[in-house]
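>>> Below: sequence and its predicted model.
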Amino acid sequence: MDSTQRRADAAGNRDRIIQAARAVIANADEVKLNAIAKQAGVGQGTLYRHFPTREALLAEVYREDVDELVAAAPALLAEHAPLTALARWFDRVVEYAQVKREVFAAVEAGVWRDLSAHGLGPIGAALTRLLDAGKAEGTIRPDVDARDVILLIGYLTRLEQDEWDARAGHLLHIVLDGLRRPAA
């Protein structure tokens, strides 16, 4: 096997490990690395070569989710009016926040600070893009900014798992209603 094939195999293993970790985080009460390795179809040695600690793996799941959430904003604006794009972005926030909550519960405080620094900047920028488009269209209140919204949606990390389905989306719709520009 040449070095190009080994790199491709390693990248495939890494991607499978991250996808398996995402699934385990979403569906298990406890995140166990051996379960992730098994679901990814790799040995524990392969998992540890890519992610030497549990925290490193969980941090990478979080970073990828942030990147996907950020990339969704311009794509949604290209397809929808700003208010609809924001509503659909909020739907993705519900999915993201559920994973984030599980990841943050599993990651120690020092790593959490690093993850927050990575997440708030790009997420704030994506949110600003959505809000600015709505303001320009006249559908979003002119007096709100990304930090306002981030503070408001921070409640998602405090929801209990058994109330997630009933409350997460509903509460984001209430936030969305509050962001709408009142009719003149």
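That came in fine, so what should we check first?
>>> C-alpha only now, for contacts and for neighbours.
Will do.
>>> show me where this structure has helices.
Per DSSP state H, the chain carries helices over the ranges 3-27, 33-40, 44-50, 54-79, 82-106, 109-137, 146-153, 164-179.
>>> Tell me which of those helices sits most buried.
The highest mean neighbour count among the helices of the chain, using mean count of other C-alpha atoms under 10 Å, belongs to helix 82-106: a mean of 20.
>>> So what touches that one?
With contact meaning C-alpha atoms under 8 Å, 6 or more residues apart in numbering, helix 82-106 is reached by 22, 25-26, 55, 58-59, 62, 65-66, 69, 72-73, 76-77, 79, 112, 130-131, 133-134, 137, 139-140, 156-157, 168-169, 172-173, 176, 180.
>>> how near is residue 23 to residue 40?
10 Å (C-alpha to C-alpha, to the nearest Å).
>>> Pull up the distance across stretch 100-116, start to finish.
Across stretch 100-116, first to last residue, C-alpha to C-alpha, it's 10 Å.
>>> from the chain's centre, how far out does it sit?
In terms of C-alpha atoms, centre = their mean, to the nearest Å, the centre of stretch 100-116 is found 12 Å from the chain centre.
>>> swap in stretch 110-122?
Relative to where its chain is centred, stretch 110-122 has its mean C-alpha point 12 Å off (C-alpha atoms, centre = their mean).
>>> what sits up against that stretch?
So stretch 110-122 is contacted by 55, 59, 62-63, 66-67, 70, 104 (C-alpha under 8 Å, 6+ apart).
>>> Presented hereafter is structure B, for comparison with structure A:
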Amino acid sequence: MGTETVKARRKPRADSIRNRELLLEAAAHVFSAGGPQASLDAVARQAGVGIGTLYRHFPTREDLFEAVYRHEVDHLGELAEELARDPDPVEALRKWLHANVRLVATKKGMIEAFQLVAHGSTELKAYSFERLTNAIGLLLHRGVAEGKLRADIAPEDLLRTLVGIFYSQGTADWQPTALRLVDIFVDGLRKR
């Protein structure tokens, strides 16, 4: 067996995995404060690693943006799985939608970077659309099955509505309005 094959099968070292997670968290923090032009040196410093470590994990700025974007999308998918155990399916859906609004509000500096990365990657768009649609579907279908939510809306429509709420808000204090609109929309989904 050649060295190439052994290296290909070797699991990443624990410190490498930890460094990647530190870099993703630091990048999310730095990009949300400084937007897409935030320094990669600042990301490495925030993570407590050298710039070489950052470039080993993410050879380009776009690679880092994409990884942070996927990380955030995966976090929302995992949150939906947790909330699926909430005793009230309507409240679980509301909590998940609120978490989306809070995420966008706290990551507003990253939105421009995300749009740049997602715009150029149909695979990334497809991945995030599928992951988020599945997350909403998990919560929505549970509410429908329990007779608490209407069955005449698809998860894709709910995701489009959420995105529309994000993009319709132009003021700096848009978050309270977005949360109120989400509440109104979820209330309209209740089965009467």
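That came through, no problem. Because the structure is a prediction, the values reported are computed rather than measured.
>>> before we move on, the earlier item: okay, the contacts of stretch 110-122 of the first structure in TSV with distance to residue 10 of the first structure next?
TSV is the format used below for the contacts of stretch 110-122 of the first structure (distance: C-alpha to C-alpha, whole Å):
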residue	distance to residue 10 of the first structure
55	20
59	19
62	20
63	19
66	23
67	21
70	26
104	27
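>>> Report the two of those separated the most.
Using C-alpha to C-alpha, the contacts of stretch 110-122 of the first structure reach their maximum pairwise distance at 55 and 70, which is 22.3 Å.
>>> Any idea how many residues pack against residue 156 of the first structure?
21 (other C-alpha atoms under 10 Å).
>>> same check, this time on residue 162 of the first structure
Residue 162 of the first structure has 8 neighbouring residues, counting by other C-alpha under 10 Å.
>>> Now which residue in the second structure aligns to it?
With TM-score structural alignment as the criterion, the equivalent of residue 162 of the first structure in the second structure is residue 172.
>>> Same check on residue 123 of the first structure?
Residue 123 of the first structure maps onto residue 132 in the second structure, by TM-score structural alignment.
>>> Who are the contact partners of the spatially closest residue to its match that is not a sequence neighbour?
Nearest non-adjacent residue to residue 132 of the second structure, counting by C-alpha to C-alpha, 6 or more residues apart in numbering: residue 77, 6.3 Å away. Counting by C-alpha under 8 Å, 6+ apart, residue 77 of the second structure makes contact with 131-132, 134-135.
>>> Tabulate those (CSV), appending distance to residue 93 of the second structure.
What follows is the contacts of residue 77 of the second structure, written out as CSV (distance: C-alpha to C-alpha, whole Å):
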residue, distance to residue 93 of the second structure
131, 15
132, 13
134, 13
135, 10
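>>> Looking at the residues you listed, which is nearest residue 57 of the second structure?
residue 131 (23.3 Å).
>>> where does the closest one sit relative to residue 114 of the second structure, distance-wise?
With C-alpha to C-alpha as the criterion, residue 131 of the second structure and residue 114 of the second structure are 16 Å apart.
>>> what do you get for residue 184 of the second structure?
Distance, residue 184 of the second structure to residue 114 of the second structure, by C-alpha to C-alpha: 28 Å.
>>> same thing with residue 90 of the second structure?
Residue 90 of the second structure is 30 Å from residue 114 of the second structure, by C-alpha to C-alpha.
>>> next one: residue 9 of the second structure
As for residue 9 of the second structure, its distance to residue 114 of the second structure is 32 Å (criterion: C-alpha to C-alpha).
>>> quick check: stretch 56-68 of the second structure aligns to which part of the first structure?
Using TM-score structural alignment, stretch 56-68 of the second structure pairs with 49-61 in the first structure.
>>> which outside residues touch that stretch?
By C-alpha under 8 Å, 6+ apart, the residues outside stretch 49-61 of the first structure that reach it are 14, 18, 21-22, 33, 103, 106-108, 111, 115.
>>> Let me have the residues you listed in a markdown table, adding distance to residue 144 of the first structure as columns.
Output for those, formatted as a markdown table (distance: C-alpha to C-alpha, whole Å):
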| residue | distance to residue 144 of the first structure |
| --- | --- |
| 14 | 40 |
| 18 | 35 |
| 21 | 36 |
| 22 | 33 |
| 33 | 42 |
| 103 | 29 |
| 106 | 32 |
| 107 | 31 |
| 108 | 32 |
| 111 | 30 |
| 115 | 25 |
